[in-house]
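**Student:** kindly return the folded structure for what I paste below:
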Amino acid sequence: MGLESILPLVYYLFASLITIVGLKQRRAIRILLLGPIWLLSLLSLISSHRLSWLIGADSTLASLLVFYMLYSTELLAFDRLAVNPEAGSQDWSFVDCYRVWNNPRKLPLRLSTSKKAPERALTSHVRFSVFRSIKAVALWTFERFCFQSLFVRALGRVVIADFSPDMELLVFPLSFHQFQVRVIMSIQWIWRAYFFLEFYHSLLAIVFVGILRFDDPGEWPDLFGSVGEAYSVRGFWARFWHQLTIPTYVFYSRAVCHRLMGIRLGSFLEKVTVPLIVFTISGLSHSLVGWALGDVALSRDILFFELSFLATTVETAIWKTPLTSTFISRLPGTLKLVVGMTWVVVFFTCVSPLWIYPKVYHTLLNPAE
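**Tutor:** All right, here's what the predicted structure looks like:
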């Protein structure tokens, strides 16, 4: 394994260091620094496929980089932060700037605290590192020895025709095998995304909390919420799925709404347009990741997220009607959860093949690529 195999990480490391150090510079300099930051980020993105030797690292890094280009621009050009020189004359430390940079979820920040942690804090750091190590090992073990074998067995004997363009739309009558493939493929992308993000999040938490001691355990909360919150498509995206990108995407969405489109703050149109733009940015981001990794059917990434937006909008419109709201409130909690999660599974079973099947079909037809 040579330098080329880790080159994407080297590019990203330097881009991150420039961003962290740049937070202490004047706004004009911060904007100029976006040039080398974007250049290094793009170099890392187009070479991210070199990380394919490390399980899921290529797609995880590519997703991070696409988000990072928007996030670093927000940090350096638009946000007014405590560590910026315009906010005061305090000499903020590198760790302070790192904490600001490493906070895309906009969690409460702890700045300029003593570097000497009390003994009980050291114990909590060790306990946290042990727990995250166990979690990372458990995730990897389940993925390697359980999910992959279960996935293959559940799929059964698939053929290329199972993923052909004719199979993308849910058209009845549907054989049990075809239905089985749709359900398994819909579950597969959810688990894989969950696994990759939680696995690498746990490893990074060990580095920055347990080894470098830059952060406290409470500053690395879990990425995902409870699966019990995914009893609607809106709940799936807003309460269960990770929120790493949402604050940044909402920032740009509101800027488009208010400054470019002139939509009034708090209006009904804003409440519809902001999530529409957020889902659109998500789709475009996934398309860019796919492009960097040599994927196909990139427009389907956008279609998938637009359909997700449509589902959340319809859900909101239906559930806010007095009759529906009264009916749902009277349902037993368990029944509401079962019915809601069944609907979510049905939605993804119908929609996910439009997104996934063209990519699988191309891979099966061109195995050498």
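**Student:** use CA for all of it now, contacts and neighbours both
**Tutor:** OK.
**Student:** I'd like to know how far Pro173 sits from Met167.
**Tutor:** To Met167, Pro173 is 12 Å away according to C-alpha to C-alpha, to the nearest Å.
**Student:** could you do Pro275 as well?
**Tutor:** For Pro275 relative to Met167 (C-alpha to C-alpha), the value is 30 Å.
**Student:** likewise Phe348?
**Tutor:** In terms of C-alpha to C-alpha, Phe348 sits 15 Å off from Met167.
**Student:** which one of those two has more residues nearby?
**Tutor:** Just comparing Phe348 and Met167: by other C-alpha atoms under 10 Å the higher neighbour count belongs to Phe348, 20 against 17.
**Student:** surely the more buried one touches Ser186?
**Tutor:** Yes - with contact defined as C-alpha atoms under 8 Å, Phe348 reaches Ser186; the gap is 6.0 Å.
**Student:** quick check: which element contains Ala121?
**Tutor:** Using DSSP states H and E, Ala121 sits in helix 119-141.
**Student:** and the helix or strand that comes right after that helix, how far out from the chain's middle?
**Tutor:** Counting by DSSP H and E, the next helix or strand C-terminal to helix 119-141 is helix 148-155. Mean C-alpha position of helix 148-155 versus that of the full chain (C-alpha atoms, centre = their mean, to the nearest Å) differs by 25 Å.
**Student:** second input sequence below; structure requested for side-by-side comparison:
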Amino acid sequence: MEPMDYLSMFAYYSVSMIIGIVALNSPQAYRPIFLVGIISFAILSFRTISDASFGLWGSEIFAMFLIIYISHMTCVLCVEKYVLPKKAGTTVDWVAGFRMMFNARWLGTHRQAPDIKGASKSGVTSDTPNEQREEEYSRDPSKKYRTMLRSTRAIFVRDRLISLVLTLVIDKVYSHIIAEVFPQYFNGLDALDFLPTKETYFRRLTSVTLRETLIRVWIVTYFIWSSMCLYTTIHDFLSIIFVGSGFDKPEDWPPLFGDIREATSIRNFWAKFWHRLIYRSYTSYGIWISKNILRLPRSSFIGKLFINLYVFAMSGFVHAITIRQLGYTCGDREEIRFYVSNFFGILVETAAMAAFSKITKGYKVNSTVSKTVGYTWVFMFLFTVLPKSQYPKIFCAPA
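**Tutor:** All right, here's what the predicted structure looks like:
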């Protein structure tokens, strides 16, 4: 990729970003006009991305970032019609606009995405006793340095540095185990390991090999770990910069992922463990379509089903657009199918739990047993459906 292409990519996005900040500070009547400019320049930036831009992983991250950005800004400006808090004597609040533009989880607002631990609450000030104590101690020069090291900001930066280092170390250990401990199963992977006939498993139990089984196990762990590692590393790095510089506060950067121990069902896997970057915008779109186009009551069973289906289908659709832009010649339909299959997986587990409760008349299974069954179900579901979306890409990946 030529230097001019990189320059164009970031120039287009910078223009979109400036228009976005102005739009956030503008009356609602002008926002649709600004939104056209925001989306147009973001698309121009998106179209310059290829697998050669920052490597395949880096290009995919930037492409997904732009799609989430477009989705979020459309939601903020024209669906939720969010208005920035008024600041006396300020016509255009550049700082508040910049923060909201990248606040895809709507942290600190009345529309904050659910199940985010450590985030600031809407309307709650950050004037905590710790901060009051820090301000009091800062007046005493003999305590100033000690207070700085013990401040919530310093503790946050320290913890995120530890998280960053640990994530990178664990990733190296994980890669070493795959490459060195199990070389006979993972070294020398080729197209024969990902043939279309190997996308199915249980229908071929009599012919599957140990190597094939371990590859599928690796696909599941890699899908979870690679996403956690990559996104958490970027999130930790940016949080250290913005909080360490004093631009943001620690509560503005809660962890990106939840506790994986809560992933005892497919619903919990996506709702409590996975990142919430697209939840608010996709849900808002689903609600708007359900209410204004399909005329479905939001509280109705069908209405809720549609909104959930829309969120998963939209997730698959944007992933499909991304891999096409990166140069894959196939795999887009499989991406959509994978995310939609998670919606149906949730329906199955919900129906199964309801049936079990009805048959046993509300009998409660031991917590340990319940969690073990839940973890096994989630793993086996991904073990079954992930290869169907990942294997085809091996044959049509960018050169």
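**Student:** thinking again about what came up before, mind listing the shared neighbours of Pro173 and Met167 of structure 1?
**Tutor:** Listed as contacting both Pro173 of structure 1 and Met167 by C-alpha atoms under 8 Å, 6 or more residues apart in numbering is no residue at all.
**Student:** equivalent range in structure 2 for stretch 302-317 of structure 1?
**Tutor:** Counting by TM-score structural alignment, stretch 302-317 of structure 1 lines up with residues 336-351 of structure 2.
**Student:** nearest residue to Gly244 of structure 2 other than its sequence neighbours?
**Tutor:** Nearest residue to Gly244 of structure 2, sequence neighbours excluded (C-alpha to C-alpha, 6 or more residues apart in numbering): Val157, at 6.3 Å.
**Student:** what count of nearby residues applies to the counterpart of the one you found in structure 1?
**Tutor:** Superposed on structure 1 with TM-score structural alignment, Val157 of structure 2 falls opposite Ser129. Ser129 of structure 1 is flanked by 22 other residues according to other C-alpha under 10 Å.
**Student:** now do the contacts for Ser129 of structure 1.
**Tutor:** Ser129 of structure 1 neighbours (C-alpha under 8 Å, 6+ apart): 205-206, 209-210.
**Student:** in helices, which of those appear?
**Tutor:** Ala205 (DSSP state H).
**Student:** next, give me the two most distant ones among the contacts of Ser129 of structure 1.
**Tutor:** Using C-alpha to C-alpha, the pair of those lying farthest apart is Ala205 and Gly210, separated by 7.4 Å.
**Student:** which parts of structure 1 are helices?
**Tutor:** 7-22, 27-46, 57-73, 94-101, 119-141, 148-155, 176-205, 233-235, 246-255, 268-292, 299-319, 322-329, 333-365.
**Student:** how distant is the last one from the center of its chain?
**Tutor:** It refers to helix 333-365 of structure 1. Per C-alpha atoms, centre = their mean, the centroid offset for helix 333-365 of structure 1 relative to its chain is 18 Å.
**Student:** buried ones in that helix?
**Tutor:** For helix 333-365 of structure 1, burial by neighbour count (16 or more other C-alpha atoms under 10 Å) applies to 337, 340-341, 343-345, 347-362.
**Student:** also the fifth one?
**Tutor:** Residues 122, 124-126, 128-129, 132-133, 135-136, 139-140 are the ones in helix 119-141 of structure 1 that count as buried (16+ other C-alpha under 10 Å).
**Student:** hey, what's the angle from that helix to helix 176-205? Just curious.
**Tutor:** 150 degrees (axes from the mean of the first three to the mean of the last three C-alpha atoms, to 10 degrees).
**Student:** and Leu39 of structure 1, what's its match in structure 2?
**Tutor:** Leu39 of structure 1 maps onto Ser40 in structure 2, by TM-score structural alignment.
**Student:** residue contacts, its match?
**Tutor:** Ser16.
**Student:** Arg105 of structure 2 against His275, yeah?
**Tutor:** No - counting by C-alpha under 8 Å, Arg105 of structure 2 sits too far from His275 to count as a contact (9.1 Å).
**Student:** tell me, what's touching the two both at once?
**Tutor:** By C-alpha under 8 Å, 6+ apart, no residue touches both Arg105 of structure 2 and His275.
**Student:** trace Ser267 of structure 1 over to structure 2, please.
**Tutor:** Per TM-score structural alignment, Ser267 of structure 1 is aligned with Ser300.
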